[in-house]
Structure formats: structure tokens, C-alpha cells
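Asks: prediction below, plus the sequence it came from.
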Amino acid sequence: MRASVSLPTGRNSRGWRPYAAGAAVVAALLTSTACQGSDDGSDQGKGSGGPSATSSTTPGATTSTPPSQNASPSAGTPTESAPPKPGATKDGNGNGGGRTAIPTCTQEHLSVTSELEPPDSKQPRHLLLTVQNVSEKKCNLFRYPRVRIGADSQADTPVIKHTDPDPGKPVILDPGHEGYAALLVSGGARDEYEATSITISLQGAKIGTYAGSPIDVPMPVAKLYADDGQLVTYWTTASGFALRAIMSR
């Protein structure tokens, strides 16, 4: 049944206005309540400017922060290393190790002598050449002496190759120490010639070079008879090792 509302009569316009204002307030409250969401929270947060401080990140979403310009490179990122310092792995001989350079022996470092083997030999064919370091510093003897027997010799005496005691390395002479090379003057009466002098030249570190000036070796006898069979050994610090290579020849 439809209810009817009767308005009081006899009210002036002033009495109606307060009533109308109160009705407007009630209507506004009803409209506000209708606009609110349900109590289950499924629409919570809609219409706001962003997620609340307690809201969780949407599943699957990721956020990244731009890397700092001062950040260090991550593991596995190639980094440029400083180049090695020049000469850091070289010693004075260019072989590495950073040791002090040892000079090459020259005539200024050495005294030179020669003697017959055996000393009372009637046929002077075998000689022991001896050099002694008379300087105050050690020096290097490279390979073997370049020997010329006689002033008219046209070629160096051939070397016995298997007599190198430490192939590829020099003999290091400390001050006061000696080095040896054995010399076979004649090997079998082939193109024999008379010689009254022996000259040796010391080799430099590089093959084919010489160190210092030629050295005149004092003769153990006034005269030698040399031939094309002459031979010399490498430098060594063991005189017996050098002599064994020629005494059987």
C-alpha cells in the first residue's frame, strides 16, 4: 500500500527551507554509502594515485635500478690490465730474472798462458790454454776460443762440438778463477807447417761476434809444427775434461 505523506499546512516559506536542507544532507549520505565498495576488499585501492605503502608488488612484475656510474664491474666482466713494465723480466744478458749484468770476458779481464801436455812431451802436439780472471768482477766466456796457429794461418782451428760442457750457456769466471780449452796442434802430418805464434780471439754473446781484441798466447816452446788436423775444445772450468777430448788423438 502506498503511504501518503501530508505536509503540514500553514507553514511559511521560512519553515520549509530548513526541512529541505536536512533532506539534501540525508540524500548525500545515501549516495556516498552506495559509492563505496563491498566489504570483501576485491576493489581495494582502486582510484588511488598508486599502491599503498603496505601493498605487495604485482606477481611477475620486476623493478630495476639503473647501475651507478661508479659501480665496480661484476664478476666475469673483462677488465683491462696494465701492460708489463719494459725489461721487467730481463737480466743483463736478456735471459730474464732481473740479475745484475755480467760482462763478457775480454783481454782486459784475463791473463793467458799455454802449456804442453804432458809437460815433458818430445813431440809438442797437445796444449792446454788457460785464462784467469784478473779483474775484480766476474765475466762470461762464450763458446770456445777462435784460435790461429801461426801468423800465416788462413782459418780458425775447428772446434770439437761434443766438448761443450753446458750447451747454450757461457762459462762464468769469478775473480781469480780459471777457464780452460785444450788445443790439438797437429792431427796426422797433413799439410804440416811451422808456427811460432798462437793467437786467440774471444767470442761475444751473439754468435759470429768477437769480444775485445785478439790475444797473443805465450808459446810453451819456440816452435810448433801444425797441420790441417788441428782441433780445439769449448771453454770449461775443468782442465781434465778438456784434455781428455784431445789426448787420445
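Replies: Sure thing, it's come through. Computed from a prediction, not measured in an experiment: that's the story for all the values here.
Asks: CA atoms for contacts and neighbours, from now on please.
Replies: OK.
Asks: packing partners for the longest strand along the chain?
Replies: Longest among the strand segments of the chain by residue count, using DSSP state E, is strand 139-149. Judged by 3 or more Cα pairs under 8 Å, 6 or more residues apart in numbering; DSSP states H and E, strand 139-149 is in contact with strand 171-173, strand 198-203, strand 231-232.
Asks: how about residues contacting it?
Replies: Here strand 139-149 makes contact (Cα atoms under 8 Å, 6 or more residues apart in numbering) with 102-105, 109, 133, 154-157, 159, 164, 168-174, 181, 185, 195, 197-205, 226, 232-235.
Asks: want to compare, so here's the second one:
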Amino acid sequence: MRTFRHARLLAATGVALSALTLTACQSGNGTRDEGAAQSGSPSATKDVSKPAPEKSPQQTGGNGGSAQSSGGSADPVKSARNDSGGKAGQGAQDDDGPQDLTICNGSNTRTTARPVSRPLNHMLLTVTNTGSKRCALMYYPVLRFDEMQWVPQAIEDTQPQAVTMLEPGGSGYAGVLLSAADGSGTGGDTGHKLVVGFQGRTPNSDGGPAAAPGLPAKGVHYDSALSVTYWQTDMEDALD
């Protein structure tokens, strides 16, 4: 009888342990630590220790990315060439003409200014080459009487077909219309000092030292009609 009771007690105990084990497995609260097993696995260790990849400048939108997105170039020389369609400065060299061309100016010429009786109200400028090389009289003279604040205009239909070149000892000419013959000019004044400026290889550029030819003691009268011809090789063409 005692043996039978002992067997029943063991059987009940076994059923209870089985039920307890089954309940623990279903609830996840058993003796096995699932989290510890995962943290100790090779894959979990790799994920934790591996640093986050750094983003490239293009991804972060930094300096490198902005330069790429905007199409900019780190080479300013290359940019200048691209903008000009070729080598930088090449166009300016072509416009300037031959680099060995000597420009006539106040340092290698002598300039005189002489009022003439005909045509009326005109003055003749004469420039003589005093140097040892041929020089070029470019475009037209730039005149300034005393402290005049404006520049006389050129008479466009007097422009010659070729640049006026002066051999050593040779002369070039320009005519100056001082005032309107019909009295239509305004702002009349008398000039006592004249400065003649010379142009360079390009229009309105500086051709070098100016000249200061003497004027008659009484001065010369001019008004708003004041204008000049282009440099000519012939005196008559300058006064025509």
C-alpha cells in the first residue's frame, strides 16, 4: 500500500514538472536566455562593432557636392578659356595688331597747330615723325583746350581706308573745325592752351605721351561745333 502511494506521488510530480516545462516554453520565460544567445552570436557582434559608413561630399551636400552640382571648376584658368571659347587673351592680341608697330605720339613726333584762313574757322594740325622708325598715326587726335570737360567728336566720313603711316621725317595732318560758320554753335570760348592726345592700337586707347603745340597769343575761338578729322597723309584732305 505504501509502495502504491509512493508511485502515485512520483507520477503526479512528473506530470506537474511536464506541465511547468510546457508553460515556460509557451510564455518564453523558461530557463533558456534567448537574448543572451543572440547578443553573443557572430552576426550580432558584427552589427554592433561596425562603424556607420561616412557619407560622400555629394551625399552630404558639402563643398565638394555643391561644386559638382553647380558645374563649377576648380581650375580658374580652364574656366576662363571655356568662357572665351579658346585661349585666354587671344582675342585681345588679335585686335591689337602687330606687336612691333610703333605708335606716333608726343615722344617721337613734333606737333604744330596753325589756324588757316580757308576753310573758315579751321585749324590745321601737323605731326612730323622725329624718330628713327616708321610710326602709325592711329584714328584721330583727341583735343582738349584749357580745362575743357568734353571731347570733340571725329568727322566720320574723313576716315581713310588705311592707317596713316609716317616714315622718319614724314608728316601727317588733321583738320579742326573750330566753330560753326553760320553762328549756330553754342558755348563759345577762347582757348589759350591745347593738348593733343594720341590713340593706341584700339579706339579710345592710350597711345602714349600727348603733345602741347603752341597757339597764337590771342588764342583761338571755338564753340560746340568743335570737331576733328581723322589723321591724313595729305594736307588738302585734312582741310577739304
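Replies: Ah, there it is. Fair warning: this is a prediction, and the values are worked out from it, not measured in the lab.
Asks: fetch the TM-score of the aligned pair.
Replies: TM-score for the superposed pair, counting by TM-score structural alignment, normalised by the length of structure 2: 0.55. Supporting figures: 145 aligned residues with a Cα RMSD of 2.4 Å.
Asks: how near is the counterpart of G179 of structure 1 in structure 2 to M138 of structure 2?
Replies: In structure 2, G179 of structure 1 lines up with G172, judged by TM-score structural alignment. The gap separating G172 of structure 2 from M138 of structure 2 is 11 Å, by Cα to Cα, to the nearest Å.
Asks: find residues that contact each of the two.
Replies: Counting by Cα under 8 Å, 6+ apart, the residues touching both G172 of structure 2 and M138 are 164, 231.
Asks: residue range for the lengthiest helix in structure 1 in structure 2?
Replies: If you go by DSSP state H, structure 1 has its longest helix at helix 13-35. Per TM-score structural alignment, helix 13-35 of structure 1 has no counterpart in structure 2.
Asks: which neighbouring elements make contact with the helix or strand just after that helix?
Replies: Using DSSP states H and E, the helix or strand that follows helix 13-35 of structure 1 in sequence is strand 110-116. Judged by 3+ Cα pairs under 8 Å, 6+ apart, the packing partners of strand 110-116 of structure 1 are strand 126-133, strand 210-217.
Asks: next, format the ones you listed as CSV and append mean neighbour count and distance to D191 of structure 1.
Replies: What follows is these, written out as CSV (neighbours: other Cα atoms under 10 Å; distance: least, Cα to Cα, whole Å):
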stretch, mean neighbour count, distance to D191 of structure 1
strand 126-133, 23, 18
strand 210-217, 16, 23
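Asks: surely Q203 of structure 1 meets I215?
Replies: No - here Q203 of structure 1 does not reach I215: they are 11.9 Å apart, not a contact under Cα atoms under 8 Å.
Asks: so what sits against both of the two?
Replies: Counting by Cα under 8 Å, 6+ apart, nothing touches both Q203 of structure 1 and I215.
Asks: report the separation between the residue positioned nearest the centre of structure 2 and Q90 of structure 2.
Replies: Nearest to the geometric centre of structure 2 sits A80, at 8.5 Å (Cα atoms, centre = their mean). A80 of structure 2 sits 12 Å away from Q90 of structure 2 when distances are taken as Cα to Cα.
Asks: what of V176 of structure 2?
Replies: V176 of structure 2 is 37 Å from Q90 of structure 2, where distance means Cα to Cα.
Asks: ok, these two, which is more surrounded?
Replies: Of the pair V176 of structure 2 and Q90, V176 is the one with more neighbours under other Cα atoms under 10 Å, namely 27 against 12.
Asks: ok, the aligned partner of P158 of structure 1 in structure 2 - contacts?
Replies: When structure 2 is aligned by TM-score structural alignment, P158 of structure 1 is paired with Q153. Contacts for Q153 of structure 2 (Cα under 8 Å, 6+ apart) come out as 226-228.
Asks: kindly report the same for V232 of structure 1.
Replies: V232 of structure 1 neighbours (Cα under 8 Å, 6+ apart): 144-145, 147, 157-160, 181-184.
Asks: take the helices and strands packed on strand 139-149 of structure 1 and lay them out in a markdown table including distance to S239 of structure 1.
Replies: As requested, these are exported to a markdown table (distance: least, Cα to Cα, whole Å):
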| stretch | distance to S239 of structure 1 |
| --- | --- |
| strand 171-173 | 13 |
| strand 198-203 | 18 |
| strand 231-232 | 13 |
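Asks: which stretch among those strands comes nearest P118 of structure 1?
Replies: Closest to P118 of structure 1 of those is strand 231-232 (Cα to Cα; 16.6 Å).
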